[in-house]
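**Q** Please find the sequence and the predicted model below.
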Amino acid sequence: MIAINNLTFEIGSRALYDEANWHIKPGDKTGLIGANGTGKTTLLKLIVGDYSPTSGTISMAKDLKIGYLNQDLLSYQSNKSILHVAMEAFERQNQLHTEIEQLLKKLETDYSDDIIQKLSDKQTEFEALDGYSIEYRAHEILAGLGFSDNDQKRQLSEFSGGWRMRVMLARILLQAPDILLLDEPTNHLDLPSIKWLESYLQAFEGAIIIVSHDRYFLDRVVTSIVESKRGKLVQYAGNYSFYLEEKTLREEIQGNQFKNQQAKIKQEERLIERFRAKASKAKMVQSRIKALERMEKVDDVDDYNPSVNFRFKFSKQSGRHVVRLENVSKSYPGIPILDSTDAIIEKGDKIALIGANGKGKSTLLRIVAQADSGFTGECETGHNVTQTFFAQHQLEALHLDNEIIRELQLFAPKHTETELRSILGCFLFTGDDAFKKIRVLSGGEKSRVALAKALTADANFLVLDEPTNHLDIQSVNILIQALTQFEGTFIVVSHDRYLLDNVANKIWYIEDQKIKQYPGTYQEYEEWQAKRVVTAPAKAKETKSAKQEPKQAAPKKTDDKERQTKKLNKELEGIEQRIATVEQAMKDAELLMALESTYADKTKLDEASRHYETLKKELQVLQNQWENLAEEIMTLEA
């Protein structure tokens, strides 16, 4: 389908690709990955002809139809409806439709055989191209990408950049290309739209090349991985998870080969040095020198997985209640968002706020962050709470003329330069990178600087709105490590399911203008939600059957479900408080056992150990009680 042979592409004196090779076959579904700056987007532009190779070839069939989604499409403007813009994909069908309308107009005054024959030919071709269903197909794909019937009638110019990108994606999908090139297709999609796109691409019969930082998305769509690394394209069979396993194995082999080769080189160099001055050994020495020069060197394994070892500290601990929302209502003209809803964020909560776009996630986040005053009800911040709010507009607040290290020093003066250099290293700014001017950074690099600033703040409560936008997989992993180590409280909005599954211990979602809570991880929430979707039709069927039997009296409610749920939630809150107390007591017990005065005295150590074991058993009982109560609450709320 597409053959890339000995591709070299140079930017100035730097070779982004150096004799790289890759053959793309029909039906391939490949994830193109690599660190930022390794040329993933550049390669897509080389394939579509936007750039020309320095040397080498990219060959393909002349009639190959390529659909290319890239971030440049955000600049496309139109005052036509988005349904009309999406239907522009059907170029020939639209042309035929116009010609048929013109012929029908002529037919009102001209009944000649020539006009009738032309009309018949055009209508036959239009029908053969399935022209009568194009509006339905466009409507179906736009609906899958989150556009309501009313939205589809609105002008493209009325929508923000993210929504316009969805329209461009719809138009590309409707073209039914032989190969799709998708550059970060999930960047502007919410979770329901990402899941819809996954299903669509799984059923897509053509080839797909995807550049994405969403590893869950890659796992569900691609069947092979190509990594852009050191100017080469390294291929792996399997999805992203398989790639990680296979890469670890390959790097282990490569590392051993490198060590063995280095040992051999040192041995040869010692031998050469020993006999270099002896005339009788000159021939042997020259032979070994040439052999070393001809030796194909094995590269050492690059460490592309830096770990975060920075201690995120804050000067004071927050109180038990971090934020309390009571009777909060918020709406925009004609659009209700929240209606008399309550919620509490407690110390230590790691909350993922999820849901479809337009449900009010960012609005709720701004209310929590005290950045939106246009609501009714109460939003009360707790005792000793210090907050940092991260959103994409924080990138605009960066001082472009500052060096990166200077930007952090001005923001976090209590930290030493060594500490700040350490956290910058975690966010992939090593060595002299720390002295780069912010104005020369890419969007992803600026996002990493803004995140580094947020995490160096003296804040015990983080509010994070889409922190993974513009981050590559490596940077997302760093953010996960940082949030896992963060000992305070945070609430995060993100469409990156891998991040959510690894950092959240509670899930918030907005349903019927109310804040709902699931007390568990994202994966557990997904499983629970799947059960709700399955049981809902069955409940609807039971309700319908009950309505069809008017002679049977409707069963009376024996319990007030809402009152019972409130009671159980109160019990759950009490258990959570007890768990927190026991966990703190266990930490104190661990510190006591670590003291020299304790472990040097057998009696004291035995007593401390017994106390610790008692606490451990009590914690297990409390956790079991918590799980049972949580299950009961979920059953009532289902």
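**A** Thanks, I have the structure now. Numbering: from 1, shown residues only.

**Q** hey, let's count contacts and neighbours off CA atoms from now on
**A** Noted.

**Q** Mind telling me which residue is nearest the centre of this protein?
**A** The residue lying closest to the centre of the chain (CA atoms, centre = their mean) is residue 496, at 2.8 Å.

**Q** where exactly do the helices run in the stretch 201-350 of the chain?
**A** 215-221, 240-275, 282-294 (DSSP state H, counting those that start in this stretch).

**Q** buried ones in the longest one?
**A** Okay, so that is helix 240-275. By neighbour count on 16 or more other CA atoms under 10 Å, the buried set for helix 240-275 is 240, 242, 243, 254, 255, 257, 258, 261, 268, 272.

**Q** Ok, the last one next?
**A** For helix 282-294, the buried set under the neighbour-count rule, 16+ other CA under 10 Å, comprises 285, 288.

**Q** cool, stretch 424-435 as well?
**A** In stretch 424-435, counting by 16+ other CA under 10 Å, buried: 424, 425, 426, 427, 428, 429, 434.

**Q** and the fourth one, what is it in contact with?
**A** Translated: residue 427. Neighbouring residues of residue 427 by CA atoms under 8 Å, 6 or more residues apart in numbering: 448, 449, 452, 475, 478.

**Q** just checking, which of those residues belong to helices?
**A** 448, 449, 452, 475, 478 (DSSP state H).

**Q** Report the two of those separated the most.
**A** 449 and 478 (12.8 Å; CA to CA).

**Q** next, the one to line up against it:
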Amino acid sequence: MVNRIHRLALLLSLAATTSVHAFMRVSCDPEQAWRISHISLADSKASTQTRAVTTNVPTPNYGDTQGAELFLDGIAVAAGATQLVSGVNWKINKGERVGIVGGNGAGKSTVLSVIAGHNLPEEGSIRVHPRATLGYLVQTAVSGSARPLIEEAMSQMTAFHAAQKAVAEAEARVTRDPSDANLLSLERAQAEWIEAGGEDVERRVGNILNGLGFQRSDYPRPCTDFSGGWQMRIALARLLLGEPSLLLLDEPTNHLDSAAKEWLMHFLSGYTGTVLLVSHEEELLRAFQCTTVAELRFQALELYRCGYDQFLAQREERAEALEAAAARQAKERARVQAFIDRFGAKATMASAANSRKKTLEKMAIIEAPLAAGKRPHLRFPPPPKVMPELVKLQNASFGYPPAQPLVKEVDFTLTRGTRMVLLGPNGCGKSTVLKALTGSLPALNGASSERILGEGLEMGVFTQDLAQDLPQEHIALDYVLSTVRQKDLSVSDQQARGALGALGLTGEKAMRPISALSGGEKARVALSVFALLPHNLLVLDEPSNHLDVATMETLSEALAEYRGTLVVISHNKAFVERLKVTHVGLIKNRRLVVEERMLRPSDWSFDAQGGSDARASPVVSTRAKGEESSTKSSRSTTSGREKNDGIPEKPKITYQEQRARFKRISAAPKRIAKLQQIIEDKEKKAEEYGKKMYHAGCDVAKVMELNERKEALASEVESLYAEWDELEALLAETASAGGA
């Protein structure tokens, strides 16, 4: 029985909750617009149908994960005819924070979509824990809805909506019949509502929407009012508010300004679920505090059980080990091939030569990665001569009617040699200023404004959407050549391949249709065209979006060396700081303010950009030069000694030595067969150590121990091969003497 006091408290609670629900219903008042959490059952069904049609809902395979949150069981993933990875066995445990990295086109987005259930693996299976909830953000995510922003953002808060609906139903029953049973039912429903975050919903929703850059006045606006970049933010907000236990994010910062990036970095660092993050932004990967870094490279997925900075160091160590192993293997292959060439035609040695030939054919080639400092160099053509004043805007206002001008009364002259970066949060008018400079957006007050171009101006323009507007059916190299030769017939195939290669599209990738390229690779194609034509003014809007770290560094180095005039928009602090900026443009109170000076830390504070400089320091190795010098010195000394000593006399052989030699010759065939078996066993063992080194992750002690064992085996194998060579030379000498 519910006692009288408890009953009175529940009735008062009902009255208060009813008033709260009335207060939380849909409102056109921006200050109350977030209060749309109460959605009727009919509305919920309609919205579910809308989402099914307009969004790609992941369909993960739930099953036995052997205790992990996610289990990749022997999967292989391909993009068309191109194999991306194969034989991947990977358990991702609850709470892990995985950063997925790799060059453009390595397959990061494809692999993530397969994990999400959007595509099937070529081989193997992917299983998600039965109690896990999966959320997935694709690079091109849009809200896919015409509903108000606030309603769409809260649409995947399923636990909250279910609890809200249960409270409303319990309230209705109590209103009809305030019996003890109905009051207890209401009490339970209210407890579940609190457990689902009902009391905290305003703060959570406001935190995420405001963090992603939305104002309260945006809350009642339909999603269709927002541009593509803001559509992605709506999709991200919807996903984060759903609080999935397994969160998959594909380049979530591509359309975020510095303030939103900073907020997202802070939010993800405290996210309690399991997160898989694909990103090319080193600052984000550091702030994300990875527990594992997964790198897609050479059609394989390499795992590093450590943070991002440790991953960089560990990868460098692995690269050096691979380079050394590749050098040793090349030396060994050359030695074996020399033996085959020397003895392959001799009947007495044919068996041994054939055996070595088979060994050579079975030997898996070790591919050393491209070392730091060996990245292809990109260089923009010298800028053509131009008058001192390139573009002049006078009393010009720009925007999109019927809204108020984004930038008004612009009086600005862009002079030769200026290197300007435009900074500010998204939506303040930076891209509008660029369009004003390029002439793609006419002034709102056309009659009373002027845009004057300097004589000899050759302007190159790169926009965020340029890569997506490429003709999808064209081959990448053919498109670059045909586009560039419309203005410069002298550009050769080799030059076009060089530009594509410098930006990472080498070999057969340059011969793929544009439709078969990733988003980052399409950006490289557009940048290749941009880099091959001579311009005296380069205008770039977010050029680093979609580019991996190596390509971003190549581009920033090329722009830093460029001697023309430069205007850039970018929220990537590390990228901008490499550009040798001479002017900073800010938009304050709808007016363009340009100051002639270098960048300051405070330039990023208006949009909350923080964190350390993410620039990668070049790694310079002097060991190779030292080894080469030492080798030359050794050779020089040996050469001099041979020259001075002359040809030694042949020593006399005693009877005992002749007898020992005869025994060794007799036993040589059996010993050679034994040596071959021993060498094969040791080489297999060394290969096993190599595989164990890759899976040792950040356990440096383990890696060093395995490497010592591997090196010891290599030394033993070298000695065994030397003995084999000696025995075969002895047999060859005996056969030659017998023939004579």
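**A** The structure has been received and is ready for your questions. Please read these numbers as outputs of a predicted model, since none were measured by experiment.

**Q** just to revisit the earlier point, ok, the contacts of residue 427 of the first structure in the second structure: which stay?
**A** On the basis of both residues aligned by TM-score structural alignment, their matches' CA atoms under 8 Å, what survives of those in the second structure is 448, 452, 475, 478.

**Q** Mind telling me what the last one corresponds to in the second structure?
**A** Under the alignment by TM-score structural alignment, residue 478 of the first structure pairs with residue 554 in the second structure.

**Q** Its match reaches residue 502, doesn't it?
**A** Yes: using CA atoms under 8 Å, residue 554 of the second structure is in contact with residue 502, at 7.4 Å.

**Q** which residues do the two both contact?
**A** With CA under 8 Å, 6+ apart, residue 554 of the second structure and residue 502 have common neighbours 375, 376, 377, 378.

**Q** Map the third one across to the first structure for me.
**A** Under the alignment defined by TM-score structural alignment, residue 377 of the second structure is paired with residue 308 of the first structure.

**Q** Can you report how many residues lie near its match?
**A** By other CA atoms under 10 Å, 19 other residues sit near residue 308 of the first structure.

**Q** hang on, the earlier thing: ok, the match of residue 478 of the first structure to residue 408 of the second structure distance?
**A** Residue 554 of the second structure is 36 Å from residue 408 of the second structure, where distance means CA to CA, to the nearest Å.

**Q** circling back: among the ones in helices among the contacts of residue 427 of the first structure, who's most crowded?
**A** Going by other CA under 10 Å, residue 448 tops these with 27 neighbours.

**Q** To which residue of the second structure is that one aligned?
**A** By TM-score structural alignment, residue 448 of the first structure lines up with residue 524.

**Q** And for residue 500 of the first structure?
**A** The equivalent of residue 500 of the first structure in the second structure is residue 576 (alignment by TM-score structural alignment).

**Q** how about its match, what does it touch?
**A** 421, 570.

**Q** same thing with the one 3 residues further on?
**A** Residues counted as contacts of residue 579 of the second structure (CA under 8 Å, 6+ apart) are 419, 556, 557, 559, 560.

**Q** Let's see which of these end up in helices.
**A** 556, 557, 559, 560.

**Q** mind checking how far the first one is from residue 438 of the second structure?
**A** Remark: distance between residue 556 of the second structure and residue 438 of the second structure (CA to CA) = 22 Å.

**Q** same thing with the last one?
**A** Note on residue 560 of the second structure: its distance to residue 438 of the second structure, by CA to CA, is 22 Å.

**Q** now swap in residue 589 of the second structure and tell me
**A** From residue 589 of the second structure to residue 438 of the second structure the distance is 23 Å (CA to CA).

**Q** Return the residues in contact with the match of residue 478 of the first structure.
**A** 375, 376, 377, 378, 502, 503.

**Q** in the first structure, which of these remain in contact?
**A** Shared with the first structure, among the contacts of residue 554 of the second structure: 375, 376, 377, 502, 503 (both residues aligned by TM-score structural alignment, their matches' CA under 8 Å).

**Q** which of the buried residues of helix 240-275 of the first structure lies closest to residue 538 of the first structure?
**A** For these, the nearest to residue 538 of the first structure is residue 240 (36.8 Å; CA to CA).

**Q** Correct me if wrong: the closest one contacts residue 217.
**A** No: checked against CA under 8 Å, the pair residue 240 of the first structure and residue 217 is beyond contact range at 9.2 Å.

**Q** Residue 71 of the second structure sits in which helix or strand?
**A** strand 70-79 (DSSP states H and E).

**Q** Next, the buried residues of that strand.
**A** Burial within strand 70-79 of the second structure, assessed by neighbour count using 16+ other CA under 10 Å, is assigned to 70, 71, 72, 73, 75, 76, 77, 78, 79.
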